[in-house]
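A.B. asks: Kindly return the folded structure for what I paste below:
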Amino acid sequence: MVEEKFEFTAKTKKNLFIFMGVGVLLTIIGIISVSMGGGHHELEGDAGHHAFHWYQRVFANLWINNVFFAGLSLVGVLFFAIQYAAQAGWSAGIKRIPLSFGAWIPFAAVLMLVTYFVAGHDIFHWTHHDLYDVDSPGYDSIIAGKGAYFFWPLEAGSFPIFFLGRMVIFFLVWYLLFNKLKQVAYEEDSISGTEKWYQLRKLSAFFIIFFAVSSSMASWDWVMSIDTHWFSTMFGWYNFASWWVSGLALTALIVVLLKDKGYLKIVNSNHIHDLGKFMFAFSIFWTYIWFSQFLLIYYANIPEETIYFVERWKNGHYAPLFYLNLIINFFFPFLVLMTRDAKRHARFIKVIAPMIIVGHWLDFYLMITPGTLKSNGGFGALELGLMFIYSGAFIFVVLKQMAKAPLFAKNHPMLEESLHHHI
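C.D. replies: Next comes the predicted model:
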């Protein structure tokens, strides 16, 4: 099997910079629009009313993109790890594509920490120290009861060392494991036999176990804690499902686009079919989790639980997006990918995969914005602009990583099985 190397051309780089430039322009237009009256003048918080500023909407959008793209980079590495842990042969020719998503992890870590230190007070209500002071008029007994989760071993309302410590440890371990997986995977190019394959299988099992625990905790920290009074025992799964199906869609999209450029001769319509089935199945899985969480809260009708959906359902800013979220992320992929042909042909993947990615970005928008901005949320040039900047930067980093090594390991012990994969 001939080795294939991806070339990150000057034209592709130029197109990505143009795309990010459009994002910068849209962001500036959005900031001007919001600062000139695109938002309401009062921000309704748990502790009352205070003035709304345009930069709060910028902060909320930075956090949406930080969380979404951090998750996308992690589930790429997870997909790679699962292939080894499951001893899967069909994916031998494509699994380096999602592995390259992991190159974004250090960027995600820096962006997340910087955004927290700059904007944490505006994004997270629980950072306000008066919530923990019994003598303060802003005292909140529910949030005070959760103080140790953020501030331990320090006093509640001081510096959230436990919260930030988790964030740093998670990113550090994720990055170290990604680097080790990548290093051993690239060694497979020059060393034949099964030694590296077995090594990757052990490393992958460790990554999967650590990811299972850390990704759930990260979703509680980074997303669920925004609505501090509210909680859902299904939230870790829900957050993961959204990340996971986005990662599958991006993997499928890159694979078919590479095929168009003459790369990945090892990949045929059977491999694309498998990726299509994953997108179809996990779109249904996401909906199952969404509906299970919604139905339990709706049926129990407990005010402190239902408020989460009421804020999204009854608000004029969010209600159309609430329903659009279900249409893009469930009805559209379910109906389009139902047939065998739709899963096997690149032209369908090129339509459905970007829709799924954008749809789940919207899902994170709906998870984060209502809790952060209350009735001052909106959707316009600012949201699109920052999404373009992050998307362009993420794809730039991924493609740069992909160009550093062959697209698949010619010494992979299951390469022959992948070549003859048929479904």
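A.B. asks: Could you use CA atoms for every contact and neighbour count after this?
C.D. replies: OK.
A.B. asks: tell me what the host helix or strand of residue 397 is packed against?
C.D. replies: Element membership for residue 397, per DSSP states H and E: helix 381-402. On a contact count with 3 or more C-alpha pairs under 8 Å, 6 or more residues apart in numbering; DSSP states H and E, helix 381-402 meets helix 10-33, helix 54-85.
A.B. asks: angle of the shortest one against helix 54-85?
C.D. replies: By that I understand helix 10-33. Taking axes from the mean of the first three to the mean of the last three C-alpha atoms, to 10 degrees, helix 10-33 and helix 54-85 form an angle of 140 degrees between their directions.
A.B. asks: Buried residues, whatever helix or strand comes next after helix 10-33. List them.
C.D. replies: Next in sequence after helix 10-33, counting helices and strands by DSSP H and E, comes strand 42-45. Residues 42, 43, 44 are the ones in strand 42-45 that count as buried (16 or more other C-alpha atoms under 10 Å).
A.B. asks: following strand 42-45, which helix or strand shows up next?
C.D. replies: Next helix or strand after strand 42-45 toward the C-terminus (DSSP H and E): strand 48-51.
A.B. asks: for that next one, packing partners?
C.D. replies: Packing partners of strand 48-51 (3+ C-alpha pairs under 8 Å, 6+ apart): strand 42-45.
A.B. asks: who touches the strand it packs on?
C.D. replies: 49, 50, 51, 52, 125, 373, 374, 375, 376 (C-alpha atoms under 8 Å, 6 or more residues apart in numbering).
A.B. asks: for stretch 90-107, same thing?
C.D. replies: 69-70, 72-77, 79-80, 83, 171, 174-175, 178, 182, 247, 251, 254-255, 264, 266-267, 271, 394, 397-399, 401-402, 407-409, 412, 414-415, 417-419, 421.
A.B. asks: on that earlier part again, tell me the gap between the helix holding residue 397 and the middle of its chain.
C.D. replies: Offset of helix 381-402 from its chain centre (C-alpha atoms, centre = their mean, to the nearest Å): 13 Å.
A.B. asks: quick check: angle from that helix to helix 54-85?
C.D. replies: Orientation note: helix 381-402 sits at an angle of 30 degrees relative to helix 54-85 (the same axes, to 10 degrees).
A.B. asks: just to revisit the earlier point, just put the buried residues of strand 42-45 in TSV and tack on distance to residue 114.
C.D. replies: Converted to TSV, those look like this (distance: C-alpha to C-alpha, whole Å):
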residue	distance to residue 114
42	27
43	24
44	26
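A.B. asks: Heading C-terminal from the helix holding residue 397, find the next helix or strand.
C.D. replies: Assigned by DSSP H and E, the successor of helix 381-402 is helix 415-419.
A.B. asks: For the comparison step, fold the sequence that follows:
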Amino acid sequence: MSTHQHSFNERFEFAGKAKTLSLVGIVIGIVGVLAGFFGGEEGIQNTFSNLLLSSYYFVGVCVAGVFFLAYQYMAQSGWSVAFLRIPQAFAKTLVFAAITLLIVVAAGLLVHHEEVLEGHKVSAPYLYAHWATKGLTDPKSEIYDKIITGKSAFLNLPFFYGTLIVLLGLYSLFGRLLVKYSNSEDVLGGMLNYNKSFKISAIFLVIFGFTFPIYSFGAVMSLEAHWFSTMFGWYNLAAVHVSGLAVIALTLIILKQNGYFEWVNESHMQDLGKLIFGFSIFWTYVWFAQFFLTWYANMPEESVYFYKRWEPEYKWWFWLNIILNFLAPLLLLMKNNDKRSLNRMKFAAIIIIIGHWLDYYLMIMPGTIKKEHMFNLVEFAQDMAIFAGFAGLFSFLMLSTLSKFESLVPKKHPLLEESLHHHIY
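C.D. replies: From the prediction side, this is the model:
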């Protein structure tokens, strides 16, 4: 252990190219948002939809960091201790991601525009118009909707927004507690803070397991409120987890290639690659199960969800989703040696990050915007600009957090020695 002592005292310095690129990304995102808001009715709708997509992705990556920390503590796993600071930085960034999503959702609900619904002109919000438009639950209204009325105990503004605040607040609190205990452990040593982390992880996993489907039902599935799938929450959890793992891997590889985390070896990367590979397969299983069961049941109120995504403007995206999120990880990370290669893992992580942006795109866009064209280069450029903005914001906040740790490894973690000598033969 003494041979690694100098490295353990090394702190991450957030400066130079990393900071510049993060700020450039943020500026590009702001320009994309402003261009959308000055782009007429369609531009505004597309902007709100993209803001929801990117902020939901932002929260998902950060909450995946908390999830990763929790199940590593619960499993009493040692191999991951070497790079635990990275998911800890994700966990501390979650509160900012949560606030961003809450602002986007509030704005999308409060800002209205004219829309034709059931042949009548109504004032509808840019987001969640399928259930939040005034009159849908009023029996005397011309746009009265019996299905929405049946779901109004859940799909009403106080319950919907209050649930988001409570759940995101809880996830952020647990993330900050896990980081706090780790920092205290570095100062005090011993088993006290490790045991606290173990207990709080157990509580978090129970709460997270029961509530994450509710969070995804509200934030995304309710965009098309007539449709319902009991598998949607697990489908989202798989997407959130594997995209979070990909961002953890990409961050670790880039930092390692820039001289940090010298104690992380090929065996650590192999285990991280196994998780990415395994949960990519799990994502595919849930995706196929949701698709197959909906097709097999042949119920119009259920199959309409996939019918929309089978139309020409989305169909090729639909199949590209499977190629990026299933076929690419399958071919790139099948062999053990593939997972031990930094460049191959880096490439696979980038593919998966892009793939799950497309995955969320297909969850959100068909339910919020009216597509009347196959492909619009200007609109696509705006989509990419907003995504770049959120990538820059995440990088800036996460790397700023990482730079505040006293060292890049939890020096007094009881399983650190196991991690330092982690080798798979």
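A.B. asks: After superposing, what score do the chains get?
C.D. replies: In this superposition the chains share a TM-score of 0.90, using TM-score structural alignment, normalised by the length of structure 1; 397 aligned residues with a C-alpha RMSD of 1.6 Å.
A.B. asks: now the aligned partner of residue 335 of structure 2 in structure 1: how far from residue 280 of structure 1?
C.D. replies: Under the alignment (TM-score structural alignment), residue 335 of structure 2 maps onto residue 339 of structure 1. Going from residue 339 of structure 1 to residue 280 of structure 1 by C-alpha to C-alpha, to the nearest Å gives 10 Å.
A.B. asks: Those two: which is more packed in?
C.D. replies: Between residue 339 of structure 1 and residue 280, counting by other C-alpha atoms under 10 Å, residue 280 is the more crowded of the two (23 against 11).
A.B. asks: Residue 195 of structure 1: how many residues sit nearby?
C.D. replies: With other C-alpha under 10 Å as criterion, residue 195 of structure 1 counts 12.
A.B. asks: For the aligned partner of it in structure 2, which non-adjacent residue is spatially closest?
C.D. replies: Superposed on structure 2 with TM-score structural alignment, residue 195 of structure 1 falls opposite residue 192. Closest residue in space to residue 192 of structure 2, ignoring its immediate chain neighbours: residue 185 at 7.7 Å, by C-alpha to C-alpha, 6 or more residues apart in numbering.
A.B. asks: Does the one you found touch residue 196 like I think?
C.D. replies: No - if you go by C-alpha atoms under 8 Å, residue 185 of structure 2 and residue 196 don't touch, sitting 10.1 Å apart.
A.B. asks: of these two, who's got more company?
C.D. replies: residue 185 (21 against 14).
A.B. asks: what's near enough to touch that one?
C.D. replies: Per C-alpha under 8 Å, 6+ apart, neighbours of residue 185 of structure 2: 191, 192, 193, 194, 410, 412, 413.
A.B. asks: Check what contacts stretch 14-24 of structure 2 and list those residues.
C.D. replies: 391, 392, 393, 395, 396, 399, 400, 403.
A.B. asks: picking that back up, give me the mean deviation of the helix holding residue 397 of structure 1 from structure 2.
C.D. replies: With mean C-alpha distance after the TM-score superposition for structure 1, helix 381-402 of structure 1 departs from structure 2 by a mean of 0.6 Å once superposed.
A.B. asks: Report the secondary structure state of the equivalent of residue 77 of structure 2 over in structure 1.
C.D. replies: Under the alignment (TM-score structural alignment), residue 77 of structure 2 maps onto residue 88 of structure 1. Following DSSP: H, G, I helix; E, B strand; the rest coil, residue 88 of structure 1 is assigned to coil.
A.B. asks: Give me the number of neighbouring residues for residue 88 of structure 1.
C.D. replies: So residue 88 of structure 1, with other C-alpha under 10 Å, has 13 neighbours.
A.B. asks: And for the one 4 residues further on?
C.D. replies: Burial of residue 92 of structure 1, expressed as a neighbour count using other C-alpha under 10 Å, amounts to 24.
A.B. asks: just residue 153 of structure 2 next, same as before
C.D. replies: Using other C-alpha under 10 Å, residue 153 of structure 2 has 11 neighbouring residues.
A.B. asks: what's near enough to touch the residue nearest to residue 30 of structure 2 when sequence neighbours are not counted?
C.D. replies: Counting by C-alpha to C-alpha, 6+ apart, residue 30 of structure 2 lies nearest to residue 389, which is 6.7 Å off, once chain neighbours are set aside. Residue 389 of structure 2 makes contact with 25, 26, 27, 28, 29, 30, according to C-alpha under 8 Å, 6+ apart.
A.B. asks: and if you look at residue 406 of structure 1?
C.D. replies: So residue 406 of structure 1 contacts 3, 4, 5, 6, 189 (C-alpha under 8 Å, 6+ apart).
A.B. asks: I'd like to know how far the nearest residue to residue 204 of structure 1 once chain neighbours are set aside sits from residue 118 of structure 1.
C.D. replies: Sequence neighbours aside, residue 81 is the residue nearest to residue 204 of structure 1 in space, at 4.4 Å (criterion: C-alpha to C-alpha, 6+ apart). Look at residue 81 of structure 1 and residue 118 of structure 1: by C-alpha to C-alpha, they are 34 Å apart.
A.B. asks: before we move on, what about residue 372 of structure 1?
C.D. replies: Residue 372 of structure 1 is 15 Å from residue 118 of structure 1, by C-alpha to C-alpha.
A.B. asks: neighbour-wise, which of these two wins?
C.D. replies: Neighbour totals were compared for residue 372 of structure 1 and residue 118, and residue 372 leads with 25 against 11 (other C-alpha under 10 Å).
A.B. asks: That one sits in which helix or strand?
C.D. replies: helix 346-373.
A.B. asks: how far apart are that helix and its match in structure 2?
C.D. replies: With mean C-alpha distance after the TM-score superposition for structure 1, helix 346-373 of structure 1 averages 0.7 Å from its match.
A.B. asks: Would you indicate which residues of that helix are buried?
C.D. replies: Buried, per 16+ other C-alpha under 10 Å, within helix 346-373 of structure 1: 346, 349-350, 352-357, 359-373.
A.B. asks: swap in stretch 212-231 of structure 1?
C.D. replies: So, applying 16+ other C-alpha under 10 Å, buried residues of stretch 212-231 of structure 1: 214-229.
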